[in-house]
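**Student:** make a model of this:
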Amino acid sequence: MFDMTWTGRVRFGAGVSAQVGELLRSLGAERVVVVTDENMERLGTADRICAHLEAAEVHSCVFAGVEPEPSVETTDAVAELAREHDCQAVVGLGGGSCMDVAKAVSILITNQGSAAAYQGQGLVKVPGVPKVMIPTTAGTGSEVTSTAVLSRKGDGFKGSISDDRLRPDYSFLDPELTFTMPPKVTASTGMDALVHALEGYTGRQASPFSDLFAREALTRIGKWLRIATWNGKDLEARSEMLLASFYAGVTLANAGVGACHALAYPLGGSFGVGHGCCNALMLPYVVRYNVPARSDRYAQAAAWLGLGTEGWPDREAALACAEGLEDLVEDLSLPRKLSALKAGIEEKHFDALAEVALGMADFLENNPRPLDKKACIVLYKEAF
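**Tutor:** Presented below is the predicted three-dimensional model:
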């Protein structure tokens, strides 16, 4: 038995973001807030989207101050801006951080209080205003999920607002908007998508439904991530990776993630290392740890990734999956060791990092092989 979760309406294709104004106008929205970051403002992408809105007589106010690790305080500020301008819809433009804030703002317009009051499971009482996501990276899958991960500047807490009312109503997947991603961002977000698909496929919550999307994501990532990283103007590669990110997001939304995410989150929260980079670094070590529990699934994943392991015994193919992932990380010029991050991480920090990782109970319960504190520390040491 399993449940299936789906997102709202999705439009995919080169140039489809030009339709955002027409869509919002058809919903009766006359004023919207565009939630984005300084990169989208600097590159002119925000102006481009606002021009599409104005052409449809939809007036916009822009907040371009979303941080890489978005905060409750920033989200509250955007919500106040949206209320002041009587905004009737929200557009999230950018990577996962921008989309997470946009989703949270949509419910803060109609609910009282700070975003902090809704960090938890199912705490949103009133549906939000319509929310439209326009991803400009290919990895987070935030255009699919019903969560918004936010930190609190006051106490350093980092947690999710998790509620079906955060699920986007519409998403525009326009590969042309991903042309501006530099190689490092392409690589790290692409690896984030890979981890979503692989952890969903090998996790305890996997289902025949999520498996379909995991397969499509892994097959595309294995073929196209290197090309998209090093030839960023290749429209086919960008299109396939944006689709892969979406499919991996559907996998994540239905099957969850596992130990790699649990171990990666405290590295980002404590040392400011990018989420995709942390996932990419920890993944081969977690795969090796998990092989005894799900060698069959890792063997299948190796084949989908194009590692040439068809016909191999499951255990050999599963271990080759870990090796292939290490090669991929190296080909993408992403760091393979914690000591190479230059972020101040030392072995003395592993105990505290492991404690935080153990707090990610949902992730660890979904992992195919149980982890305790000792196992977490061993994995950090192996990755160091």
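
**Student:** every contact and neighbour count from this point should use C-alpha atoms.
**Tutor:** OK.

**Student:** quick one: the strands in the stretch 1-150 of the chain?
**Tutor:** Using DSSP state E, counting those that start in this stretch, the strands of the stretch 1-150 of the chain run over 9-12, 31-35, 59-63, 89-94, 120-121, 131-135, 147-151.

**Student:** list the helices and strands the fifth one packs on?
**Tutor:** When you say that, I think you mean strand 120-121. When contacts are defined as 3 or more CA pairs under 8 Å, 6 or more residues apart in numbering; DSSP states H and E, strand 120-121 packs onto strand 158-162.

**Student:** to compare against the first, here's the next sequence to fold:
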Amino acid sequence: MHKNFKNIDKIVYGKGAFNQIDDILAPKRDENDKFMVFIVDKYFEGKKLADRIPAHDGDMVFFEDIDQYEPTTDQVDRLRDQILAEKGLPSGIIGIGGGSIMDIAKALSLMVTNEGSSQLYQGLNLVKKAGIYHMGVPTVAGTGAECSMTAVLTGPVKKLGLKCDWTVFNQAVLDPELLATVDTNQWFYTGMDCYIHCIEAESGLYFNAYSKAYGDQALALCREVYLGDNAGQNLENDEKLMIASLFGGLSLTYSEVGACHAISYGLSKILGTRHGFANCLAFYHLEEFYGDAVGEFKEMIKKHNVDLPQGLSKEWSEETIDAMVEVSYNLPHMWNHAIGLDWEEKWTREDIKKIFKRL
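**Tutor:** Next up is the predicted model:
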């Protein structure tokens, strides 16, 4: 059966689009218990952007620290319990930050209407009730979280997304001026998440014309940003990268990620490695899956003087590597795409372990 996926209801794009948030939220403020919740990357606390957040009296603003780890089920559960206990059911959830903040906002919009821990809903179409209105305002570009139907969370057992039609944002606000504060390493690693999404989408079982149309354009924009005559961090490239992120996410929606993300999830779950960085660590060593794209990726690393560490596995115990292998192996949808529906006959835990030992 073909996918019948839900896209973002509304998108506003352009320099200064952030200033429209208050007007966009106004018609929603009378819903539920008549207050908004802003989930904001802690990086912006005390900075100029924090002063621009259009919070009204009675709204709740949380500056969430995601610098050292991926968003967790415990984090979402804590926020949900505090909001419901103190104020009731919000009119809406607004996420302002990178992919992790986007995922927290998406998950939180579902969990305020669903009982129990968010651990119960890690998987496809496990959410029982529709969530509430939610808006995504990305301040980095590359993850595609602004348009995906997945809110990726790390739980005690697994790293996996809450994935259903209700996860998708009702509104995305894409303002390329917000990317100006991104440091060089984050700009590279997050942008590479988009590049890798597109390469993975086209390198497996589920690739199709719909995915190709968005993916080709996203890859062209990534190549301009990272390898073009005007390569580097500037407003023109920020505009391109923001659209590349959106298109890369849409390409992925109708295809799938593969071996790189499976390895990346093992790194993130066991070591707490940030997602974009983990993807880069893995992709560097996956020529058997991605061919010439790995060479192009290495060219981008060299051009932007990115110091991607090597030899990390020398410091890992066998127990640590085995734990990462187990996380990666138990992502069959990714291996289906990368290797085929008979992947378990062709691919073993030992094969995955060999990849980790290259890192």
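
**Student:** distance to residue 72 of structure 1 and mean neighbour count added to the strands of the stretch 1-150 of structure 1, as CSV?
**Tutor:** Output for the strands of the stretch 1-150 of structure 1, formatted as CSV (distance: least, CA to CA, whole Å; neighbours: other CA atoms under 10 Å):
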stretch, distance to residue 72 of structure 1, mean neighbour count
strand 9-12, 28, 14
strand 31-35, 14, 26
strand 59-63, 15, 19
strand 89-94, 16, 28
strand 120-121, 13, 13
strand 131-135, 18, 28
strand 147-151, 6, 24
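
**Student:** would you list those strands in a markdown table and tack on distance to residue 375 of structure 1?
**Tutor:** Shown next, in a markdown table, are the strands of the stretch 1-150 of structure 1 (distance: least, CA to CA, whole Å):
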| stretch | distance to residue 375 of structure 1 |
| --- | --- |
| strand 9-12 | 40 |
| strand 31-35 | 40 |
| strand 59-63 | 43 |
| strand 89-94 | 36 |
| strand 120-121 | 27 |
| strand 131-135 | 36 |
| strand 147-151 | 26 |
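
**Student:** out of the ones you listed, which comes closest to residue 322 of structure 1?
**Tutor:** strand 147-151 (28.3 Å; CA to CA).

**Student:** residue range for that closest one in structure 2?
**Tutor:** Counting by TM-score structural alignment, strand 147-151 of structure 1 falls onto residues 150-154 of structure 2.

**Student:** once you drop chain neighbours, what's closest to residue 239 of structure 1?
**Tutor:** Closest residue to residue 239 of structure 1 apart from its sequence neighbours, by CA to CA, 6 or more residues apart in numbering: residue 175 at 5.1 Å.

**Student:** please tell me how far the one you found sits from residue 197 of structure 1.
**Tutor:** 20 Å (CA to CA, to the nearest Å).

**Student:** contact partners for residue 355 of structure 2?
**Tutor:** Residue 355 of structure 2 is in contact with 285-286, counting by CA atoms under 8 Å, 6 or more residues apart in numbering.

**Student:** alignment lookup: it to structure 1.
**Tutor:** Match for residue 355 of structure 2 (TM-score structural alignment): residue 379.

**Student:** next, the buried residues of the helix or strand hosting that match.
**Tutor:** Using DSSP states H and E, residue 379 of structure 1 sits within helix 373-383. By neighbour count with 16 or more other CA atoms under 10 Å, helix 373-383 of structure 1 contains the buried residues 373, 376-377, 379-380, 383.

**Student:** can I assume residue 13 of structure 1 is in contact with residue 177?
**Tutor:** No. Assessed by CA atoms under 8 Å, residue 13 of structure 1 is found out of contact with residue 177, at 10.5 Å.

**Student:** so which of these two has more stuff around it?
**Tutor:** Between residue 13 of structure 1 and residue 177, counted using other CA atoms under 10 Å, residue 177 has the larger neighbour count: 21 against 14.

**Student:** was I right about the more buried one contacting residue 136?
**Tutor:** Yes. Counting by CA under 8 Å, residue 136 is a contact partner of residue 177 of structure 1 at 5.3 Å.

**Student:** residues that sit against both of these two, list them.
**Tutor:** Contacts common to residue 177 of structure 1 and residue 136, judged by CA under 8 Å, 6+ apart, are absent.

**Student:** quick one on the thing from earlier: tell me how far the match of residue 355 of structure 2 lies from residue 336 of structure 1.
**Tutor:** Residue 379 of structure 1 is 13 Å from residue 336 of structure 1, by CA to CA.
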